[in-house]
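A.B. asks: sequence plus the predicted model coming up.
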Amino acid sequence: MQAVLYVSHGSRVKETRDEAMAFMEQVHQKVDVTLHETCFLELASPDIGEGIDSLVKQGATAIAVVPVLLLSAGHYYEDIPDEIKKSVLRYPDIRFTYGKPLGVQDRLVEILAERLQETTVERLPEAKILLVGRGGKSSEITRSVEEIAAKLAVKANVPNVEVCYLAAAAPSFDEGLQASINSGSNQIFVVPYLWFTGLLVKSMQKKINALSSDDQQVILCGYLGDHPSMVDALAERTQEALQSEQQLAW
């Protein structure tokens, strides 16, 4: 029996975990597979091994592992495959296939443009737009975020969109935000390229609240969340993983 295992990042914040679980339920409504589980990379349960165990106990003979990730980084190339490898050794008769992160997609850039509009704050001609990525050590991450920023600049009809990162890449969020403030612009829109809420979003909001003033507005836009295009994008990645002919084996 075919099954799907969605692998989300994980968080200590219950709201984030609940949000991820509810999102995956929406995705699953678009996927014609009876068995499915959501697990987490870290900071929450079940983990990948536990998710696979649960599916096997329910009768799974084939499992499509779908990373709930925006971009390809260490989690995609190392952490998730390492955990799958352990399960392959435990369940040599199970067929495992592996999906892809969402990657750079125009429809996701459309969501970012919508998030800018949803602030209901009239954007001044000189406004700065700061795109905030999660970050990672891979140059693939920074190239992707820069490509997204360039696409957003076209969509938002601005000369450029600056980028910064919350971890493991430069400039950091603090550096990017301070540079935007130092530019003297009266208005700064901070656009998080993050899937779900959590400590990162809360930390960003706290810093922005401390720096925003009557003379210089700093506005935090909404994260990607459960926008219908996000649901469609992950459902498509799930279908690709289900139809993959390449079986994972070590």
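C.D. replies: Thanks, I have the structure now.
A.B. asks: rest of the way, CA atoms for contacts and neighbours
C.D. replies: Will do.
A.B. asks: tell me the gap between the lengthiest helix in the chain and the middle of its chain.
C.D. replies: For the chain, the longest helix by residue count, based on DSSP state H, is helix 139-156. Distance of helix 139-156 from the chain centroid (Cα atoms, centre = their mean, to the nearest Å) equals 15 Å.
A.B. asks: packing partners for it?
C.D. replies: In terms of contacts (3 or more Cα pairs under 8 Å, 6 or more residues apart in numbering; DSSP states H and E), helix 139-156 is packed against helix 106-118, strand 162-165.
A.B. asks: adding mean neighbour count and distance to Ala153, write the ones you listed out as a markdown table.
C.D. replies: What follows is those, written out as a markdown table (neighbours: other Cα atoms under 10 Å; distance: least, Cα to Cα, whole Å):
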| stretch | mean neighbour count | distance to Ala153 |
| --- | --- | --- |
| helix 106-118 | 18 | 9 |
| strand 162-165 | 22 | 9 |
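A.B. asks: ok, which of these comes nearest Val190?
C.D. replies: helix 106-118 (8.8 Å; Cα to Cα).
A.B. asks: hold the first one in mind and look at this next one:
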Amino acid sequence: MKAIILFGHGARDSRWREPFDRLATLWRAQHPDTPVELAFLEMMQPSLEEAVTFLAGGGVTQITVVPVFFGQGGHLRNDFPVLLEACKKQLPGVKLSATPAVGEDLAVLQAIVDFGARAL
């Protein structure tokens, strides 16, 4: 079984995660047969390890982590690979992969341009 983890930075203000919760809700509505979980680098729960462990406990064998970051900054270049590798070692029966940051995708950038154009 395949699943997806939407991975964000995290923040002290709990309201910061509201768009992530909406994103997960949209995923569930549009892809009900593919589980989705949120995970955060810091300051919020669950951690990446907790989300991977939860999905694996539910029978998931293949997880794609989608970093919901605007760009490939230091956290994604330095911290994230270490976390992902630790999860791979902890759960060798689960195939883990990751996409680039969502902000690196042309369709995402175009959606932001379209959003700005609608504001005019």
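C.D. replies: That came in fine, so what should we check first? Quick caveat: nothing in here was measured; it's all calculated off a predicted structure.
A.B. asks: turn the helices and strands packed on helix 139-156 of the first structure into JSON lines, including distance to Val154 of the first structure.
C.D. replies: Output for those, formatted as JSON lines (distance: least, Cα to Cα, whole Å):
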{"stretch": "helix 106-118", "distance to Val154 of the first structure": "10"}
{"stretch": "strand 162-165", "distance to Val154 of the first structure": "13"}
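A.B. asks: name the residues of stretch 85-93 of the second structure that are buried.
C.D. replies: Cys87, Lys88, Leu91 (16 or more other Cα atoms under 10 Å).
A.B. asks: hang on, Leu36 of the first structure packs against Met21?
C.D. replies: No Leu there; residue 36 of the first structure is His. No - using Cα atoms under 8 Å, His36 of the first structure makes no contact with Met21, being 11.3 Å away.
A.B. asks: give me the more crowded residue out of the two.
C.D. replies: Under the criterion of other Cα atoms under 10 Å, the comparison of His36 of the first structure against Met21 puts His36 first, with 23 against 17.
A.B. asks: that one: which element?
C.D. replies: His36 of the first structure is part of strand 35-40 when elements are defined by DSSP states H and E.
A.B. asks: how far off centre is that strand?
C.D. replies: Counting by Cα atoms, centre = their mean, strand 35-40 of the first structure comes out at 17 Å from the chain centroid.
A.B. asks: buried residues of the very next helix or strand once past it, list them for me.
C.D. replies: Sequence order places helix 48-57 as the next helix or strand after strand 35-40 of the first structure, per DSSP H and E. Neighbour-count burial for helix 48-57 of the first structure, with 16+ other Cα under 10 Å as criterion, is recorded at Ile48, Gly49, Gly51, Ile52, Ser54, Leu55, Val56.
A.B. asks: nearest to Leu130 of the first structure, of these?
C.D. replies: For the buried residues of helix 48-57 of the first structure, the nearest to Leu130 of the first structure is Ile48 (34.0 Å; Cα to Cα).
A.B. asks: which non-adjacent residue is nearest that closest one?
C.D. replies: Cys39 (5.7 Å; Cα to Cα, 6 or more residues apart in numbering).
A.B. asks: Leu130 of the first structure is in contact with Tyr165, isn't it?
C.D. replies: No - counting by Cα under 8 Å, Leu130 of the first structure sits too far from Tyr165 to count as a contact (10.1 Å).
A.B. asks: could you give the number of residues near Ala24 of the second structure?
C.D. replies: Around Ala24 of the second structure there are 19 residues (other Cα under 10 Å).
A.B. asks: actually Gln187 of the first structure, not the one I wrote
C.D. replies: For Gln187 of the first structure, using other Cα under 10 Å, the count is 24.
A.B. asks: much appreciated, bye for now.
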